[in-house]
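# what would the 3D arrangement of this be:
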Amino acid sequence: MTCTPARPVASQGITAPAGRTLLPLTPTGTRHGGRSFMTCQYRCGNACDHPEPNRTGHGHVQDEIAKAVARRSVLKGAAAGSGVMVLGGTLAAAAVAPAAADPTGPTTARPVSGDLATAAFTPVRPNRRDAVVTPSGFDHDVVIRWGDGVVAGAPAFDVRRQSPEAAKQQFGYNCDYVGVLPLRDAKRDRKDRSLLVVNHEYTDEALMFPAGVYSDTEITAIAMANHGMSVVEIRRGSRAGSWRRVKSLKKTRHNRRVHIDTAFVLDGPAAGDERLRTSADPSGTTVLGTLNNCAGGTTPWGTVLSGEENFNQYFDLPSGEQLDQRYTDAYARYGITGSGRGWSAVDPRFDLAAEPHEPHRFGWVVELDPYEPDEAPVKHTMLGRFKHEGANVALTRDGRAVAYMGDDERGDYLYKFVSRDSMRTGPSARARRHNKTLLTAGTLYVAKLVGDGTEDGQYDGTGEWLPLCDETTSFVPGMSVADVLLFTRLAADKLAPTRMDRPEDVEPNPVNGKVYAALTNNSQRGSTFQPDEANPLTSSMVRSSIGAPLTPAAGNRNGYVLEMTPAGSDHGAGTFTWDLMLVCGDPEAPETYFAGFDKSQVSPISCPDNVAFDDRGNLWISTDGNALGSNDGVFRVPVTGAERGRVTQFLTVPRGAEACGPLVADDNRSLWVAVQHPGEVDGATFEDQASTWPHSDDFPRPSVVVAFRDR
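The predicted model follows:
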């Protein structure tokens, strides 16, 4: 998240019975946008208070006219409440009706009819409720919670009797990506059952453990086991669009819990490289566990991809030891400092002095086949190593797989991979085996965006995919294929791509063929990062709370949604055009833009994080770190026609939580959302919680929910 100046806060920590602090809860420093100190510390090791890893001076849109225009303040000469896009004091279109004075958005009641893609519902107003809030006419179910059993034999969850062994059988903490796949039975799809696949990104020990119950070592070991992924069989509920987990675990053949001790196969050109070898794995081809899994995607061949993101924070350096000087530049570029989470006290492979190669075994895209519970998941080196938000696949005209990816750090890049081979269709086992090799050979690219100047009243331009390497050849001078894949950030730096404002989820729209990227924010745009046409804002309007006045804050605080159109509408093309479809924020703020739609008719939106699509091509956006005083939520946005750019809030999540997922499924009848870190509010502890959602206990439990029409 981004950094907003604030009053320094004294450092706190979890104090175990022996009195040793496990991890600071509220680091002294600056507040990060709408996120709490607690979220920043536990999720990414407080990355935004450290120097950004990308220290290159390149990567800005290269058109000099565009840069000159974009460097003007977008607030200059703008009248608050105008319904147009403000470009350095110029207007993108003729003025429309002024925005409503009420910052909570439109309130006109609308009758509910149709499915999630077509329903005209009353937007959910910004709020601070400790609840999942949906529009009138819709409801939701909690499908699975932290601690619920996943595999047969899992013990009943007891917050005061947790153990690593139990956690490896239960639904992990802080759910993020949500995938739902049809359950195949005897080579057919079952209409009443599906498989739910979920990531578990990180843990918050302050909210998970009662004081005085566990030792330091127990807390660390249990937290480690709560990372990973879950595969859970679900069944239809009594109402259309509703789902329930199958609770009779002995009858769930596909249920699976992937955890810190699960063996993964490393494949692709870098597998076996000496820099992937450790004392426990001298072959460099087998890794235990997956860390900080954020977003992901479901492939056309029916597997799930999961992105390893902020893996750098898990590695410790004992006092008096030095980082391995062979990897000084690489460690720095990935934010690996040796200031970890204390995991080396439980497992010595997280000790950088003992195992300097272990960090190289994380930061990959993982592929898991939910239909094969005994098959080892794979880490694909061909897709490069960086802080993956996720990976989402489309097909070229000739059937090759294209995976779009974002590197979630301020100033980092957009990537794509194009497979060498084409996907085979049909249900045969041979075709399926072939398709699961598509991500092992092909070409990896990084994006460079060029602006065309803002005289046309738009933030837009053209782009090029710069090749980094294929499975046999590096296109980066002085680097081998293995170098490029292991240290993709360093390789990309040499090609001068465009430094973006935290590129997170990047997904192709299956209806219109365009690609949409959530650029969450960057408070340092305009200072450390010079503005350009693709990243133009140097000041944004924010609110301290609902109903508070808008006030200016440095940098891009509310984020953008980038729309990319591949040349010839072919995902295999080497070039594309782009525009900023959304400049997020409050409609009353002059810098905001909603694809030209009337700003008086849109909901405020801040910090887009993940994107998804219904089968009519509408864009669905979940947010993380709302800088407008409200809880985070999920929004529907048409991308074509008269309604293009009409941002409508469909759902908000509880206090302190982030909306993850989202996924529109089941013929537009179901909206899946992972409610991550409810109650993660500064000052909260297990004994003094800020949330008790989903209100089944006196402490919060991250959970997956499904929303649907209340018929």
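
# switch to C-alpha atoms for all contacts and neighbour counts from now on
Fine.

# can you give me how far stretch 398-408 is from the chain middle?
16 Å (C-alpha atoms, centre = their mean, to the nearest Å).

# buried residues in that stretch?
By 16 or more other C-alpha atoms under 10 Å, the buried positions in stretch 398-408 come out as R400, A401, V402, A403, Y404, M405, G406, D407, D408.

# equivalent analysis for stretch 51-71, please.
Here stretch 51-71 shows 52-54, 58-63, 66-67, 69-71 as buried, counting by 16+ other C-alpha under 10 Å.

# same thing with stretch 426-434?
Within stretch 426-434, the residues scored as buried using 16+ other C-alpha under 10 Å are R432.

# for the comparison step, fold the sequence that follows:
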Amino acid sequence: MHELLPVLSTPRHAGGRSALTCRYRCGDACFQEVPNTSANAYAGDIIAGALSRRSMMRAAAVVTVAAAAGATAVGPGAGRAEAAAAARPTSSRHGRTDGARGLRFTPVAPNEHDTVTVPAGHAQSVVIRWGEPILRGAPDFDPERQSARAQSGQFGYNNDFLSLLPLRGEHGRQVMVANHEYTTETLMFRDYDPENPTREQVEIAWAAHGLSVVVVEERRRSGALAPVPRHRLNRRITATTPFRITGPAAGAPLLRTGADPSGTRALGTFNNCAGGTTPWGTTLHGEENINIYFANGSRPTDQRYGIAPGATERKWERFDQRFDVAREPNEAHRFGWVVELDPFDPDSVPRKRTALGRFKHEGAQPRLTDDGRPVVYMGDDERFEYFYKFVSSQRMMRGTSRAAREHNLTLLDEGTLYVAKLTGDSPGEIDGSGRHPADGEFDGAGEWIPLATGEVSHVPGMTAEEVYVFTRLAADRAGATKMDRPEDVEPSPRTGRVYVALTNNTERGKPGKPGADEANPRVLNKHGQILELAEERDDPARERFAWRLFLVAGDPADPATYFAGFPKERVSPISCPDNVAFDPHGNMWISTDGNKLGSNDGLFGVATRGERRGELKQFLTVPVGAETCGPVIQDRRVLVAVQHPGELDGASVENPASTWPDGPGRIVRPAVVAVWRTDGRDIGV
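Next comes the predicted model:
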């Protein structure tokens, strides 16, 4: 039996992650110099624009939901961080916990348990684990006899974004698409030597990256889901799968390599973080920390994207020269895009959409204008980076005909790419403490600055090709607002408001770094915030918007925190918001990454409308060392991807820090989990 490492026995990085996570996921980005050294102005330096808080309220009407007043609860066993937020539960005459519709459950207390903890009256089960076979001929997982061939037919590692799509004609079945962001070799291979990985270990890692498509079916008399092995739609996309490069930069000289002189065909995808589901039935996947896979960076553009000089952590460049920038300088330019996959066509070639720009994509979630044009929102997950949107010039075709499907697969190749610039309406009042200005809210105006439309650049001194390939530099020149790690950016299907998860930024306010501004109001920001944008609902393609901070995260006892005006003694503590999703009632659900309050990461629901707007309740926590990812919120089921469980400093196969999900003596495995009510009713009602 393995002996567990002491939980939280080593200090974590500034954002709350372990050093092991930072090492394998982002190449110790916390300890590297901030790549954005541009001198463009930030929101605190700019006089407030024409839009105000009043115009924001006009731009997106608040839908009032009648609800009985009552306190939420944080359960027993809470530690120091949650004690200040604990309150007695209030139940209705029917015995259910009170709250906004969709959030009527007893909150889970913050904890450090090595399991998935769910509210009373709920059950859970693992849907699928790393290594489970999904393709015909793939063997059962054997941690002591792994191979690249086996892994290429098995569910990949470190599951992140999830999408569930209905499967017509097969009752009780859905198509699940999962991202596999990165690999943690020291938790995958016994006796792993990071200085001398073997070719087999490297090829297993190539196969464990990418995407999985797997059909899942409901279990009778429960909310559990189980994979359907060998289904005709099941598929693995890996670091060596052929891709098409499409859009205005396809074929450009900056994308041509020795292996692909056309600049239109790439091999593989990796570090896929969050994503999106399109109205036309495809899925989008953001390539994020691609810099950590490329060695020997030396150019200014390499530095701007975080490609460091010297060897990489995984040493892939020893086994394929395309990962060596000194030998194949353009290969890195073929990563950092949004990938589009058709999960209903297992023979289709996935595509990299250059019109959406190249940066560290956290995700990409589209919505339609009233005239049917897709608008895609995206965040660049790094300190002092920007958030973007793309507005297609084409309208979506309705229906399922072949012509409609072929047309819709071109929607993300033509349009305009924008970056956001924000101004506050309380200049001179932001002191970095998180104290609210005199008008009571952090709010102001915003502008979408066009960067490129098709083959036309809107950035002086840069060609359109350069704008798409070096989008960060284009945004620098355009004067975009430097933000606190923009991660997921999602529009609400109910209100049209757009929510930007800003995870944290402990560099803000340090010597030589930008100080606080109204959209990023705290220096040394370790807990993050969520920004709310109001665009015209009938035309999100407009170039003006209003904004305000919806949530300023942290311990509710901290005066700097804010929960949309809801009483802070009646909310759960939250730190480091990462991904967001919406339930059928219009509530926003938030997953966290790197909780800096001393407890495990979790999933939270928060009301965005009505009298309970800002009421935030913790729905679950994930095991020790894990991150909560990929939330999918259905009427009767919640899915989360439990990524990197047991990923604490000093952990290894021989010395694990977690026994999840299979117990002592079994290797720790990332997995997807489903949660449902034991009485069979809808979640939170």
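
# hang on, the earlier thing: CSV for the buried residues of stretch 398-408 of the first structure, including distance to T122 of the first structure and secondary structure?
Formatted as CSV, these follow (distance: C-alpha to C-alpha, whole Å; DSSP: H, G, I helix; E, B strand; the rest coil):
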residue, distance to T122 of the first structure, secondary structure
R400, 42, strand
A401, 39, strand
V402, 37, strand
A403, 36, strand
Y404, 34, strand
M405, 34, strand
G406, 33, strand
D407, 35, strand
D408, 33, coil
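
# thinking again about what came up before, show me which pair in the buried residues of stretch 51-71 of the first structure is furthest apart.
Farthest apart among the buried residues of stretch 51-71 of the first structure by C-alpha to C-alpha are P53 and V69. That separation is 27.6 Å.

# which one of the buried residues of stretch 51-71 of the first structure is nearest to G33 of the first structure?
Out of the buried residues of stretch 51-71 of the first structure, the member with the shortest distance to G33 of the first structure (by C-alpha to C-alpha) is E52, at 16.4 Å.

# pretty sure that closest one sits in a helix.
No: judged by DSSP: H, G, I helix; E, B strand; the rest coil, E52 of the first structure forms no part of a helix; its state is coil.

# D139 of the first structure: which of the buried residues of stretch 51-71 of the first structure is nearest?
Nearest to D139 of the first structure among those, counting by C-alpha to C-alpha, is E52 at 42.0 Å.

# next secondary structure after the lengthiest strand in the first structure?
Ranked by residue count and defined by DSSP state E, the top strand of the first structure is strand 188-200. Per DSSP states H and E, the first helix or strand lying C-terminal to strand 188-200 of the first structure is helix 205-208.

# surely E518 of the second structure and S426 touch.
Yes: applying C-alpha atoms under 8 Å, one finds E518 of the second structure in contact with S426, separated by 7.5 Å.

# all helices for the stretch 351-500 of the first structure, in order.
Taking DSSP state H, counting those that start in this stretch as the test, the helices found in the stretch 351-500 of the first structure are 429-435, 481-486, 488-493.

# dump those helices into CSV; add distance to F315 of the first structure as well.
CSV is the format used below for the helices of the stretch 351-500 of the first structure (distance: least, C-alpha to C-alpha, whole Å):
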stretch, distance to F315 of the first structure
helix 429-435, 34
helix 481-486, 17
helix 488-493, 19
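
# P700 of the first structure is nearest to which of those helices?
When the helices of the stretch 351-500 of the first structure are compared by C-alpha to C-alpha, helix 488-493 sits nearest P700 of the first structure, at 36.9 Å.

# related to what we said a few turns ago, closest one to P269 of the first structure among the helices of the stretch 351-500 of the first structure?
Checked against C-alpha to C-alpha, the stretch from the helices of the stretch 351-500 of the first structure lying closest is helix 481-486, at 6.5 Å.

# once aligned, what mean separation remains between that closest one and the second structure?
Compared with the second structure after the fit, helix 481-486 of the first structure shows a mean deviation of 0.5 Å (mean C-alpha distance after the TM-score superposition for the first structure).

# so where is that helix in the second structure?
Using TM-score structural alignment, helix 481-486 of the first structure corresponds to residues 464-469 of the second structure.

# and that stretch, how far from the chain's centre?
In terms of C-alpha atoms, centre = their mean, the centre of stretch 464-469 of the second structure is set 24 Å apart from its chain centre.

# what lies in contact with it?
For stretch 464-469 of the second structure, the surrounding residues in contact (C-alpha atoms under 8 Å, 6 or more residues apart in numbering) are 248-249, 252, 254, 333, 354-358, 451-459, 473-474.

# just the buried ones out of those, please.
Neighbour counting by 16+ other C-alpha under 10 Å classes 248-249, 254, 333, 354-358, 451-455, 457-459, 473-474 among the contacts of stretch 464-469 of the second structure as buried.
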